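Participant: here are the coordinates; sequence isn't available:
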């Protein structure tokens, strides 16, 4: 009887160990998947100031008579030896109208560097109404030593913002970019 009890305990312990190992493996997988899943969630909902992306202006988007100020902000990681600034710091735009803004980036190092821009919109709730049609932030940017480039962003503010009680009366939206290095930083900066 004792041998049978030990056998059942061993089987039970193995099942418990297997279940615990599977739980740990699942948690690790979820940990790796959480960042991409969160990014997708933000892009779909506009949560956290994430803007929407469109290939072209939807046929039903019509400019309204309401004007809003769009402020352009730029930041660069300390590890990226670039100068990155908007050409204009603010623009007054009609809600629903297609607009274009430009940023300038310059590689201050003596070697080619690839950077990638992250972005957000404030107030955060306005992110779901700020739609980018074309943007330098959709792809990585490689600048040669001393190269200075002009980077466009084409966008519109969706008229649906006017119906949202949380942001319908907002008078200013800030579009902010931060560039980070894609390559390993070099010590010769």
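Facilitator: Received it, and whenever you're ready, just let me know what you need. Everything numeric here is computed off the predicted structure, so don't read it as measured data. Numbering: from 1, shown residues only.
Participant: Please count neighbours and contacts with C-alpha atoms only from this point.
Facilitator: Will do.
Participant: show me where this protein has helices.
Facilitator: 2-45 (DSSP state H).
Participant: Show the residue spans covered by the strands in it.
Facilitator: 52-53, 67-76, 82-86, 90-94, 99-107, 113-122, 130-135, 141-143, 148-157, 172-181 (DSSP state E).
Participant: Any idea which of those gets closest to residue 27?
Facilitator: Residue 27 lies closest, by CA to CA, to one member of the strands of the chain: strand 113-122, at 27.2 Å.
Participant: Show me which residues of the closest one are buried.
Facilitator: 113, 114, 115, 116, 117, 119, 120, 121, 122 (16 or more other CA atoms under 10 Å).
Participant: Please render the strands of the chain as CSV that adds distance to residue 61 to the earlier fields.
Facilitator: Below are the strands of the chain laid out as CSV (distance: least, CA to CA, whole Å):
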stretch, distance to residue 61
strand 52-53, 14
strand 67-76, 15
strand 82-86, 26
strand 90-94, 12
strand 99-107, 13
strand 113-122, 20
strand 130-135, 11
strand 141-143, 30
strand 148-157, 9
strand 172-181, 19
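Participant: here's the one I want to compare it with:
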């Protein structure tokens, strides 16, 4: 009888261990999932994976190859009532040459709209060698109704791209931007009256209704 009791207790302890291990594993996987987002973004920025371009701190002043490459410009909108497009559809430059391109955005809505652009490069491997010196991407931009804004991007293609077997014969790179809306949170008014103000002040909503 005592042996059965001991066996039952052992099974319960084993079950507790299994449950504890499973919970620890699940918690660890959740933590890794959250950590993976910034790590993946960092990985893309360093390697150019997924068409992520590189950010240059200053204008390139190194070697320029006697070889042309064409950069095509693409523009898309996602849920924002803007007309967003490149001023020129493409430009042909020397590899290593710094150049400037322009995009144009016009707010077609009847109220101010804030937008933000994301980007990528095709082919994806070229992202590691496409360096932007100046760019409007990931910057919140607010346009008034009917307002048009010139949005420049300054870039160069790293000459090391010709040392990559898969890219050595590359003739064209596509830089693509997608503009989407950014909702601005309205500041919450304080419920406490300002010093020296009257507590009998009519709320704005009532005043407007009363003429």
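Facilitator: Thanks, I have the structure now. Note that this is a predicted model, so its numbers are computed, not measured.
Participant: Could I get the TM-score for this pair?
Facilitator: Once the chains are laid over each other, their TM-score by TM-score structural alignment, normalised by the length of structure 1 reads 0.87; 182 aligned residues with a CA RMSD of 1.9 Å.
Participant: and residue 45 of structure 1, which of the strands of structure 1 is closest to it?
Facilitator: Closest to residue 45 of structure 1 of the strands of structure 1, according to CA to CA: strand 52-53, at 8.2 Å.
Participant: The closest one corresponds to what range in structure 2?
Facilitator: Aligned using TM-score structural alignment, strand 52-53 of structure 1 spans residues 54-55 in structure 2.
Participant: thinking residue 42 of structure 1 is in contact with residue 50, fair?
Facilitator: Yes: using CA atoms under 8 Å, residue 42 of structure 1 makes contact with residue 50 at a distance of 5.8 Å.
Participant: Looking at the two, which has the bigger crowd around it?
Facilitator: Shown here are residue 42 of structure 1 and residue 50; by other CA atoms under 10 Å, residue 50 has more neighbours (28 against 18).
Participant: Which residues are in contact with that one?
Facilitator: 42, 43, 119, 120, 121, 124, 127, 128 (CA atoms under 8 Å, 6 or more residues apart in numbering).
Participant: Against structure 1, what's the mean shift for the match of strand 52-53 of structure 1, could you check?
Facilitator: Averaged over the aligned pairs, stretch 54-55 of structure 2 sits 1.0 Å from structure 1 after superposition, using mean CA distance after the TM-score superposition for structure 1.
Participant: follow-up on the earlier one: closest to residue 12 of structure 1 out of the strands of structure 1?
Facilitator: Nearest of those (CA to CA): strand 113-122, 49.6 Å.
Participant: The strands of structure 1: which one's closest to residue 5 of structure 1?
Facilitator: strand 113-122 (59.8 Å).
Participant: so what secondary structure elements neighbour that closest one?
Facilitator: With contacts defined as 3 or more CA pairs under 8 Å, 6 or more residues apart in numbering; DSSP states H and E, strand 113-122 of structure 1 has these neighbours: strand 141-143, strand 172-181.
Participant: could you redo the last one with a cut-off of 10 Å?
Facilitator: Contacts defined by 3 or more CA pairs under 10 Å, 6 or more residues apart in numbering; DSSP states H and E place strand 113-122 of structure 1 against strand 67-76, strand 99-107, strand 130-135, strand 141-143, strand 172-181.
Participant: Let me have the ones you listed in CSV, extended by distance to residue 161 of structure 1.
Facilitator: Shown next, in CSV, are those (distance: least, CA to CA, whole Å):
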stretch, distance to residue 161 of structure 1
strand 67-76, 11
strand 99-107, 16
strand 130-135, 9
strand 141-143, 31
strand 172-181, 11
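Participant: Dump those into a markdown table; add distance to residue 25 of structure 1 and mean neighbour count as well.
Facilitator: Output for those, formatted as a markdown table (distance: least, CA to CA, whole Å; neighbours: other CA atoms under 10 Å):
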| stretch | distance to residue 25 of structure 1 | mean neighbour count |
| --- | --- | --- |
| strand 67-76 | 37 | 18 |
| strand 99-107 | 43 | 19 |
| strand 130-135 | 38 | 21 |
| strand 141-143 | 36 | 18 |
| strand 172-181 | 31 | 20 |
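Participant: one step back: shared neighbours of residue 42 and residue 50 of structure 1, anything?
Facilitator: Common neighbours of residue 42 of structure 1 and residue 50, counting by CA atoms under 10 Å, 6 or more residues apart in numbering, are 127, 128.
Participant: thinking again about what came up before, which of the contacts of residue 50 of structure 1 does structure 2 keep?
Facilitator: Here is what carries over to structure 2 from the contacts of residue 50 of structure 1, by both residues aligned by TM-score structural alignment, their matches' CA atoms under 8 Å: 42, 43, 119, 120, 121, 124, 127, 128.
Participant: Name the nearest of the residues you listed relative to residue 35 of structure 1.
Facilitator: Using CA to CA, these come closest to residue 35 of structure 1 at residue 42, 10.5 Å.
Participant: residue in structure 2 matching the closest one?
Facilitator: Checking with TM-score structural alignment, residue 42 of structure 1 has residue 44 as its match.
Participant: which residues does that match contact?
Facilitator: Per CA under 10 Å, 6+ apart, neighbours of residue 44 of structure 2: 38, 50, 51, 52, 53, 54, 127, 128.
Participant: Much appreciated, bye for now.
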